[in-house]
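Q: My questions are about this predicted structure, shown below with the sequence.
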Amino acid sequence: MIYEVTIQIRVKDMAEGQRWYRTLLNREPDFVPHEGFAEWELIPRCWLQVAEGVPSEASGPLRLGVPNIITTRDRLMKELEMEDFEIHERPEVPVKWGTFTDPWGNRVGLFEYLSEEEKNIKMNAIHK
């Protein structure tokens, strides 16, 4: 039985990495046990760990579900000085999505459910 998930992303500069992911996630880390390491609980029992080290090549992307991909993309472009990243849609896929990289080459993405009903079901499930 799996009861919890952690995903680790490595960055070469921890101070800048923590700042960048704090801006991406729009909040402070939940846990900083020691220098060179920070964790955010993204949803109950799902943790993103940012650790100082050598980033892995060709991993990911780590995709984060958001209520509005356009609004989130626009905020990130402004606050992280990112270039525009393309948002994709396909008729057979129930989400729209986009992928970008952090300053260390880690692939990160966003997705948004197209159905408001499905989006609300997913968002309400984590608030129970």
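A: Noted; the coordinates are in hand.
Q: only C-alpha atoms for contact and neighbour calcs from this point on.
A: Will do.
Q: where's residue 19 relative to residue 25, distance?
A: Residue 19 sits 10 Å away from residue 25, taking CA to CA, to the nearest Å as the criterion.
Q: So residue 50 is in contact with residue 18, correct?
A: Yes: contact between residue 50 and residue 18 holds when scored by CA atoms under 8 Å: they sit 7.2 Å apart.
Q: intersection of neighbour lists for those two?
A: residue 38 (CA atoms under 8 Å, 6 or more residues apart in numbering).
Q: Buried residues of the helix or strand where residue 20 lies, list them for me.
A: Take DSSP states H and E as the rule and residue 20 turns out to sit in helix 14-25. When neighbours are counted by 16 or more other CA atoms under 10 Å, the buried residues of helix 14-25 are found to be 14, 17, 18, 20, 21, 24.
Q: burial of the nearest residue to residue 36 once chain neighbours are set aside, as a residue count?
A: In space, not counting the residues next to it along the chain, residue 36 is nearest to residue 52; the distance is 5.0 Å by CA to CA, 6 or more residues apart in numbering. For residue 52, the tally of surrounding residues (other CA atoms under 10 Å) stands at 19.
Q: Please tell me how far residue 52 sits from residue 9.
A: Between residue 52 and residue 9 the computed distance is 9 Å (CA to CA).
Q: quick one, helices of this structure?
A: Assignment of helices within the chain using DSSP state H yields the ranges 14-25, 69-79, 116-125.
Q: ok, and here's another one to check against it:
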Amino acid sequence: MTEMSVRGLTIAVHAGHRDEALAFYCALIGRDPDLGPDPDFYEWEISPGAWLQLATGRTAITPSSFRLRLQVESIDSSVKILRGKGFEPSAVKRLPGLVAFSNLTDPWGNPLGLYEDLGVVPGV
């Protein structure tokens, strides 16, 4: 083989206290992690081959320089659900025909967000 064949990706987020971090990310994602191979390391398969990794128990955390956005089916419903759970997502911004998104941060300053792809018709 002369070319590299990328088949997946992982994105790691560093956070503080394990219980607080797990509570935050389980509430954000809406389920428990798929894997917990270490007492301070957890993983969710967000879509086939795409994993969110959570490294907890960190004491000196530099917030990520990138925004991790999670795709949702309905941005308005998802923002409402998060607000009901005590999250503080921003107002939804829309780029008609393209995307709608909302931003938030985790307790350690990591930039996060949700987005809805407005260019895709559900069920098609």
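A: Okay, I see it. In this text the structure is predicted, and so the values were computed from the model without any measurement.
Q: pretty sure the residue nearest to residue 36 of structure 1 is in contact with residue 11, am I right?
A: Yes: with contacts defined as CA under 8 Å, residue 52 of structure 1 counts as touching residue 11 at a distance of 5.0 Å.
Q: Residue 88 of structure 1 touches residue 94, doesn't it?
A: No: under the contact definition of CA under 8 Å, residue 88 of structure 1 does not touch residue 94, with a separation of 11.2 Å.
Q: returning to what we had before: which part of structure 2 matches the helix holding residue 20 of structure 1?
A: Residues 18-29 of structure 2 are matched to helix 14-25 of structure 1 when aligned by TM-score structural alignment.
Q: Show me what residue 104 of structure 2 aligns to in structure 1.
A: For residue 104 of structure 2, the equivalent position in structure 1 is taken to be residue 100, counting by TM-score structural alignment.
Q: Show the contacting residues for its match.
A: Contacts of residue 100 of structure 1 (CA under 8 Å, 6+ apart): 85, 107, 108, 109.
Q: Swap in 10 Å and give it another go.
A: When contacts are counted by CA atoms under 10 Å, 6 or more residues apart in numbering, residue 100 of structure 1 touches 61-63, 82-86, 106-110.
Q: Repeat that for residue 83 of structure 2.
A: Neighbour list for residue 83 of structure 2: 77, 89, 90 [criterion: CA under 10 Å, 6+ apart].
Q: okay if I get the helices of structure 1 as a markdown table plus distance to residue 32 of structure 1?
A: A markdown table is the format used below for the helices of structure 1 (distance: least, CA to CA, whole Å):
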| stretch | distance to residue 32 of structure 1 |
| --- | --- |
| helix 14-25 | 10 |
| helix 69-79 | 23 |
| helix 116-125 | 26 |
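Q: looking at these, which is closest to residue 2 of structure 1?
A: Distances from residue 2 of structure 1 to each of these were compared by CA to CA, and the smallest falls on helix 116-125, at 18.1 Å.
Q: Could you give me the buried positions within that closest one?
A: Here helix 116-125 of structure 1 shows residue 119 as buried, counting by 16+ other CA under 10 Å.
Q: Counting by contacts, list what that helix packs against.
A: When contacts are defined as 3 or more CA pairs under 10 Å, 6 or more residues apart in numbering; DSSP states H and E, helix 116-125 of structure 1 packs onto strand 62-65, strand 107-113.
Q: Could you single out the most deeply buried of those strands?
A: Among these, the stretch with the highest mean neighbour count (mean count of other CA atoms under 10 Å) is strand 107-113, at a mean of 20.
Q: What helices and strands are in contact with that one?
A: Using 3+ CA pairs under 10 Å, 6+ apart, the elements in contact with strand 107-113 of structure 1 are strand 62-65, helix 69-79, strand 95-101, helix 116-125.
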